[in-house]
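Engineer: coords below, sequence missing:
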């Protein structure tokens, strides 16, 4: 799930700093703590052997080894240089995936604006345009994201969720394309748009072209996701980085040992068992590397991976609400110009027709995954708690230019009692109807309710 911490850093003070520093989920502590503990125990074990189990001759040989392994270690393995370039590259790739994952809002607004009509036929067309685009996105994501694959393991589950009708599933299964069928719902959408122009539902070709361009923009973003999954970062690159970091700290197990005999000769007052500075290095470099590991595939199931299932839900729900007011060796190109021109499926009411509360379906396994809705980080904060009213006044810069009478005339008192009452009711409702409690009830019912 995507970990949100924007509210914790809304102010630059010590409170915000400690809130951010001591978070666990998605934090550097969760990423490196277990490995740091293992590394520290190994370091202490080697130190114990060196101090108490080796004889004097063996200790001298060990000290020579320590000096050799620590000499020019940072220059021989330049971790800052290696990690800096790699993380910059991976973050750029992650940002491109985020931008291309597909948001349907722009297309849905065009559908509702230029495909006018309140009769059932036109409404079905608009809703199915949204559904086909969302279906195409689901088909792509279920092949490159384990989140979505667990939710929709088969085409039948897509049909059960209302994204696909039985006839459309039959059409998809009959497409002879050994590579992909992601383009089919997009082709259906463009055919619908063309038919709307031919029947006069869309006024002219320019408007039709603009709508088609928006649909193709959506398709182009999905195609980019497929390319990123098809052609990952060359394996040698992450291997070099990840091995370099780990080899560095394996060498540090010996190279950063405190030499007791040398300390005695130099008159050092401290016999340091724990390598504090190296442990700090471990947290920084390993945490930096974990960033790269997490962002290599942001469509996975790590704490900070993108909420693919939520994006599908948002596109479907938002889109519908906006627009309401035998295998053969063909290539994709041939399939587009031959099979893609076939008659589009019969336009019928979708599964969500007439529903006032759209609830996309999940398998029980995928429904337990927590999702953070697209809600502002400060949206639920009540800043006027325990107040009866707030006073609104012009800014002090303007007050200085006003007469006393003008200042009084611009003064406003705003009662906030209703706001506080509504806020308390909302908070109580959220506590009484938590998502985990609701899911547990569904699990209990699923044990005895017969599947329909």
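Structural biologist: Now that the structure is in, tell me what you want to look at. Treat the numbers as computed from the prediction; the structure is a model and nothing was measured. Residues are numbered from 1 along each chain as shown.
Engineer: When you work out contacts or count neighbours from here on, use the C-alpha atoms and nothing else.
Structural biologist: Fine.
Engineer: Quick one: the strands in this structure, in order.
Structural biologist: 389-392, 412-415 (DSSP state E).
Engineer: As JSON lines, those with mean neighbour count would be great.
Structural biologist: Converted to JSON lines, these look like this (neighbours: other Cα atoms under 10 Å):
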{"stretch": "strand 389-392", "mean neighbour count": "11"}
{"stretch": "strand 412-415", "mean neighbour count": "11"}
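Engineer: Residue 264: which of those is closest?
Structural biologist: strand 389-392 (70.2 Å; Cα to Cα).
Engineer: roughly how far out does that closest one sit from the chain middle?
Structural biologist: 40 Å (Cα atoms, centre = their mean, to the nearest Å).
Engineer: Next: stretch 63-81.
Structural biologist: Worked out by Cα atoms, centre = their mean, stretch 63-81 lies 38 Å from the chain centre.
Engineer: cool, stretch 155-172 as well?
Structural biologist: The answer for stretch 155-172 is 26 Å, by Cα atoms, centre = their mean.
Engineer: take the one below as the second:
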């Protein structure tokens, strides 16, 4: 989940990095706390088994220590940092490209306001209606596209509300629209394909868009009855049902292009290059929507995702054992006690060191850092 946090964290404040690190919403802590509890629990269980259950079984304890040493040597042989760097770079570049491809409706408003105009009173009113219609088509196209990929847009217009009637009537296709080759390709070639079903029929979805408060305030309605029938004819040609048909997002933009051409014929667009500029702008708008759809439809190859996830989880699994504090390591930690002037101070220092080592033996400090850094990137 991407959240906005820059406005709430000021770099001029002292210790601002603490606010950044311990912010909860959208943070790595919120994402990993359940997994981290399982990780620490598994580490503690293994530590208890080694230090308590195997204390009277010397042979098994030696075997456990040998496994720990072996894993600590080989677990860094896999270039996990390089692999994750490639994977994270790919995912982030796709996410950023998707954000940059989302078109802004304000640009369409600026250019149509500047180029579609007339000084004649009658034509001025026609130009105003054409501008509103072009923006209406642009908004409709944007909503139709985003509703197919964004859960927030579906919730915004109520597309996920319970369906009253599940039955749908299949459309009949006109055989005269396509030749026999097209009909064979659309039927025989897709026998095993299954179209996704929506919770609401496409007509109900369009009605919900028209019933939106802001739509009624600014446009009255985004889809007229004549335009609904145009979508119905498109559904017939695609052999879809009321629940499987999704209105094409590019169709309103085709209507807008035709409306721009009509504006030129009526003299509402002064020059031919202005006509071409508006058509190119609509084409870019459609291309940006298509880019967003492509990034959603075509994911990162599953092989890359599987390799990255499997490598991280196998590494963390080996970390559970390789970071265990075994007997030779504990003895080494105890013998590193600082020098003291008297025997009492030396004994006290050794006792404190032993207690600290015992505490470290049951909590994965280094393993926790590796868990957060590596799993947080996946």
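Structural biologist: That came through fine. Computed from a prediction, not measured in an experiment: that's the story for all the values here.
Engineer: before we move on, back to that, can you add distance to residue 295 of the first structure and give the strands of the first structure back as JSON lines?
Structural biologist: As requested, these are arranged in JSON lines below (distance: least, Cα to Cα, whole Å):
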{"stretch": "strand 389-392", "distance to residue 295 of the first structure": "45"}
{"stretch": "strand 412-415", "distance to residue 295 of the first structure": "47"}
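Engineer: Can you show me the helices along the stretch 201-350 of the first structure?
Structural biologist: 205-230, 236-255, 260-266, 276-296, 308-323, 332-337 (DSSP state H, counting those that start in this stretch).
Engineer: Show residues contacting the shortest one.
Structural biologist: Contacts made with helix 332-337 of the first structure from outside it, assessed by Cα atoms under 8 Å, 6 or more residues apart in numbering, are listed as 175-177, 179-180.
Engineer: Pick the one among those residues closest to residue 65 of the first structure.
Structural biologist: Using Cα to Cα, these come closest to residue 65 of the first structure at residue 179, 56.1 Å.
Engineer: Skipping its backbone neighbours, what lies nearest the counterpart of residue 206 of the second structure in the first structure in space?
Structural biologist: Matched to the first structure by TM-score structural alignment, residue 206 of the second structure sits across from residue 155. Closest residue to residue 155 of the first structure apart from its sequence neighbours, by Cα to Cα, 6 or more residues apart in numbering: residue 169 at 7.1 Å.
Engineer: And for that neighbour, the neighbour number?
Structural biologist: Neighbour count of residue 169 of the first structure, defined by other Cα atoms under 10 Å: 16.
Engineer: quick one: residue 128 of the first structure from residue 120 of the first structure, how far?
Structural biologist: To residue 120 of the first structure, residue 128 of the first structure is 12 Å away according to Cα to Cα, to the nearest Å.
Engineer: contacting residues around the counterpart of residue 135 of the second structure in the first structure?
Structural biologist: With TM-score structural alignment defining the correspondence, residue 135 of the second structure maps onto residue 130 in the first structure. Neighbouring residues of residue 130 of the first structure by Cα under 8 Å, 6+ apart: 104, 108, 315-316, 319-320.
Engineer: If we use 10 Å, what do you get?
Structural biologist: 104-105, 107-108, 111, 163, 189, 215, 315-320, 322-323 (Cα atoms under 10 Å, 6 or more residues apart in numbering).
Engineer: Same check on residue 333 of the second structure?
Structural biologist: Counting by Cα under 10 Å, 6+ apart, residue 333 of the second structure has contacts 325, 327, 350, 353-354, 356-357.
Engineer: That one and residue 22 of the second structure, how far apart?
Structural biologist: For residue 333 of the second structure relative to residue 22 of the second structure (Cα to Cα), the value is 32 Å.
Engineer: Greatest separation within the contacts of helix 332-337 of the first structure: which pair is it?
Structural biologist: Counting by Cα to Cα, the most remote pair of the contacts of helix 332-337 of the first structure is 175 and 179, 10.6 Å apart.
Engineer: Which one's more surrounded, these two?
Structural biologist: Comparing residue 175 of the first structure with residue 179 by other Cα under 10 Å, the one with more neighbours is residue 175, at 18 against 10.
Engineer: and for stretch 117-132 of the second structure, what are the contacting residues?
Structural biologist: Contacts of stretch 117-132 of the second structure (Cα under 10 Å, 6+ apart): 108-109, 111-116, 133, 135-138, 218-219, 256, 259-260, 262-263, 266-270.
Engineer: mind redoing it with 6 Å?
Structural biologist: residue 268 (Cα atoms under 6 Å, 6 or more residues apart in numbering).
Engineer: any idea how far residue 118 of the first structure is from residue 146 of the first structure?
Structural biologist: In terms of Cα to Cα, residue 146 of the first structure sits 39 Å off from residue 118 of the first structure.
Engineer: same question, residue 308 of the first structure
Structural biologist: From residue 308 of the first structure to residue 118 of the first structure the distance is 32 Å (Cα to Cα).
Engineer: likewise residue 58 of the first structure?
Structural biologist: For residue 58 of the first structure, the distance to residue 118 of the first structure - Cα to Cα - is 90 Å.
Engineer: Also residue 265 of the first structure?
Structural biologist: 92 Å.
Engineer: The two - which one has more neighbours?
Structural biologist: Each of residue 265 of the first structure and residue 118 has its neighbours counted (other Cα under 10 Å); residue 118 has more, 11 against 8.
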